[in-house]
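Q: need coordinates for the below:
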Amino acid sequence: MKRKIIVLGLILSFAGFIFAAAGSQAEDFEIGATIGNFSLPATDGKTYSFNELKGKNGVVVIFLSAQCPVVKAYIERINQVAADYKSRGINFIGVNSNATESLEWVTSDTAENFTFPMLIDKGNVLADKLGATVTPETYYFNSDNVLLYHGAIDNDKSGKNIKTTYLRTAFDSALSGKPIERTKALAFGCSIKRVGEEK
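A: Purely as a prediction, here's the structure:
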């Protein structure tokens, strides 16, 4: 009986890790807000500023994890959308804010899986500033550093039943000079493990 209780507890804990949803849509950083320039170290050993990494038509800050199963399910889609819009002037910046993931682990994962820079948000300062709570979670800024879209990449983590491509739709609207109809979509994935939440 005791063993069953322990196993059940582990299952529930794991389920919570995987299926967390953003508790708020960045209440302290709303659509239309402007982010100031900032600099963070990356997995390649260099330090980059936000302004030097953004494209001529904007940038996506995407919070990621080296261990989240939901992020793993999205890797191919993330890299594809990043490639599709890089030529149109929109760059991607990965950010890892997880206190539970070592630099070595994140560096290895980035080299294996992602095609854009991965910044290390030690102390989850950027995650706190933007209100990011899960991975993957995206923030799309225009070339003036104004937030245009925040939230999920699409509606389906499995990739088998995608009905709405929120991020691509936001890109296409902005690039064509049209208003973005849906500026927020609830992000879902694994909770960002902040300092003090390592256990």
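Q: can we go C-alpha only for contacts and neighbour counts from here?
A: OK.
Q: quick one: the helices in this protein?
A: 2-18, 50-53, 69-86, 103-113, 125-130, 166-175 (DSSP state H).
Q: go through those helices and name the closest to residue 25.
A: With CA to CA as the measure, helix 125-130 is the member of the helices of the chain nearest residue 25 (9.3 Å).
Q: so what's the gap between the closest one and the chain middle?
A: Distance, stretch centre to chain centre, for helix 125-130: 12 Å (CA atoms, centre = their mean, to the nearest Å).
Q: could I get the helices of the chain as a markdown table with mean neighbour count and distance to residue 63?
A: Shown next, in a markdown table, are the helices of the chain (neighbours: other CA atoms under 10 Å; distance: least, CA to CA, whole Å):
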| stretch | mean neighbour count | distance to residue 63 |
| --- | --- | --- |
| helix 2-18 | 12 | 15 |
| helix 50-53 | 15 | 14 |
| helix 69-86 | 17 | 9 |
| helix 103-113 | 15 | 12 |
| helix 125-130 | 16 | 8 |
| helix 166-175 | 18 | 14 |
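Q: Proceed likewise with the subsequent sequence, for comparison:
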Amino acid sequence: MAVSPPVCDFGTPLHDFHLPGTDGRFHSLEDARGPRGTLVMFICNHCPYVQSIIDRIVRDARQMQAAGIGVVAISANDADQYPQDGPGPMKTFADRHAFSFPYLHDETQQVARTFGAECTPDFFGYNAAGELQYRGRFDSSARTAGPADARRELLEAMLQIAETGKGPRHQVPSMGCSIKWKAA
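A: As a prediction, this is how the structure comes out:
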């Protein structure tokens, strides 16, 4: 079932985290922050919405990092019910796609809840002051990749945030698979 998160709540503060990564280390917000902004994205391995754009995500993340934007990906799916989203498969996925950014596992799902993440992919773009400025989609792709020349909405927004500290006022919400929450 496709889920679409709410639009950007401008100014919401960036939340701290301390999570294990596929590189065997723990990562915090301070590790992930960039001098010109920070992108926190909630993704997972098995979601067709993520799979359709993962190579584009990696491409654009490299460009953002070169512009001084910190990038981090977090998987919060219930790995007991969805073992393909567990730490071992996450490492394989990150290696196969040559992630230039940390890929972290939110086993307790507390970080995802704190951010208000709802789907994969779900993008949270912050300015250098740690204020939310983007909560939109990556591009026009859905369960299948959009055209190769699709407008790079996330990249454009993050570069604008890095330059001006402000995100675009018009944002199209992301769409993806619901986060697979653990039973209460």
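Q: any idea what the TM-score is?
A: Aligned and superposed, the two chains score 0.85 in TM-score terms (TM-score structural alignment, normalised by the length of the second structure); 176 aligned residues with a CA RMSD of 2.1 Å.
Q: now tabulate the helices of the first structure in TSV and tack on distance to residue 119 of the first structure.
A: Shown next, in TSV, are the helices of the first structure (distance: least, CA to CA, whole Å):
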stretch	distance to residue 119 of the first structure
helix 2-18	22
helix 50-53	10
helix 69-86	16
helix 103-113	10
helix 125-130	10
helix 166-175	21
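Q: of these, which is nearest residue 194 of the first structure?
A: Closest among these, once you apply CA to CA, is helix 125-130, at 8.9 Å.
Q: against the second structure, where does the closest one fall?
A: Under the alignment (TM-score structural alignment), helix 125-130 of the first structure falls on residues 110-115 in the second structure.
Q: other residues contacting that stretch?
A: Residues from elsewhere that reach stretch 110-115 of the second structure, judged by CA atoms under 8 Å, 6 or more residues apart in numbering: 15, 17, 42, 76, 106, 118.
Q: out of the residues you listed, which is nearest to residue 163 of the second structure?
A: Nearest member of the contacts of stretch 110-115 of the second structure to residue 163 of the second structure, counting by CA to CA, is residue 15, at 22.0 Å.
Q: setting aside sequence neighbours, what's the nearest residue to the closest one?
A: With CA to CA, 6 or more residues apart in numbering as the criterion, residue 15 of the second structure has its nearest non-adjacent residue at 6.8 Å, and that residue is residue 115.
Q: to residue 151 of the first structure, which of the helices of the first structure lies closest?
A: It is, among those and with distance given as CA to CA, helix 166-175, at 8.2 Å.
Q: pull the most distant pair out of the contacts of stretch 110-115 of the second structure.
A: 17 and 118 (17.4 Å).
Q: now the residue nearest to the spatial centre of the second structure: how far from residue 167 of the second structure?
A: Closest residue to the average C-alpha location of the second structure: residue 41 at 1.0 Å, with CA atoms, centre = their mean. Going from residue 41 of the second structure to residue 167 of the second structure by CA to CA, to the nearest Å gives 16 Å.
Q: and the corresponding residue of the first structure for residue 182 of the second structure, how close does it get to residue 123 of the first structure?
A: In the first structure, the residue matched to residue 182 of the second structure (TM-score structural alignment) is residue 195. As for residue 195 of the first structure, its distance to residue 123 of the first structure is 6 Å (criterion: CA to CA).
Q: residue 39 of the first structure now?
A: 14 Å.
Q: now the common contact residues for these two.
A: Common neighbours of residue 39 of the first structure and residue 123 (CA under 8 Å, 6+ apart) do not exist.
Q: leaving out chain neighbours, which residue sits closest to residue 168 of the first structure?
A: Nearest to residue 168 of the first structure is residue 81, by CA to CA, 6+ apart, at 7.4 Å.
Q: okay, that neighbour and residue 42 of the first structure: tell me how far apart.
A: Relative to residue 42 of the first structure, and taking CA to CA, residue 81 of the first structure is found at 21 Å.
Q: need the strands for the second structure, in chain order.
A: 2-3, 18-20, 26-28, 37-42, 69-75, 103-105, 119-120, 122-126, 132-134, 176-178 (DSSP state E).
Q: just put those in TSV and tack on distance to residue 92 of the second structure.
A: Formatted as TSV, these follow (distance: least, CA to CA, whole Å):
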stretch	distance to residue 92 of the second structure
strand 2-3	26
strand 18-20	15
strand 26-28	18
strand 37-42	17
strand 69-75	14
strand 103-105	11
strand 119-120	18
strand 122-126	21
strand 132-134	29
strand 176-178	21
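Q: so which of the ones you listed comes closest to residue 157 of the second structure?
A: That would be, of the strands of the second structure and by CA to CA, strand 132-134, which comes in at 7.0 Å.
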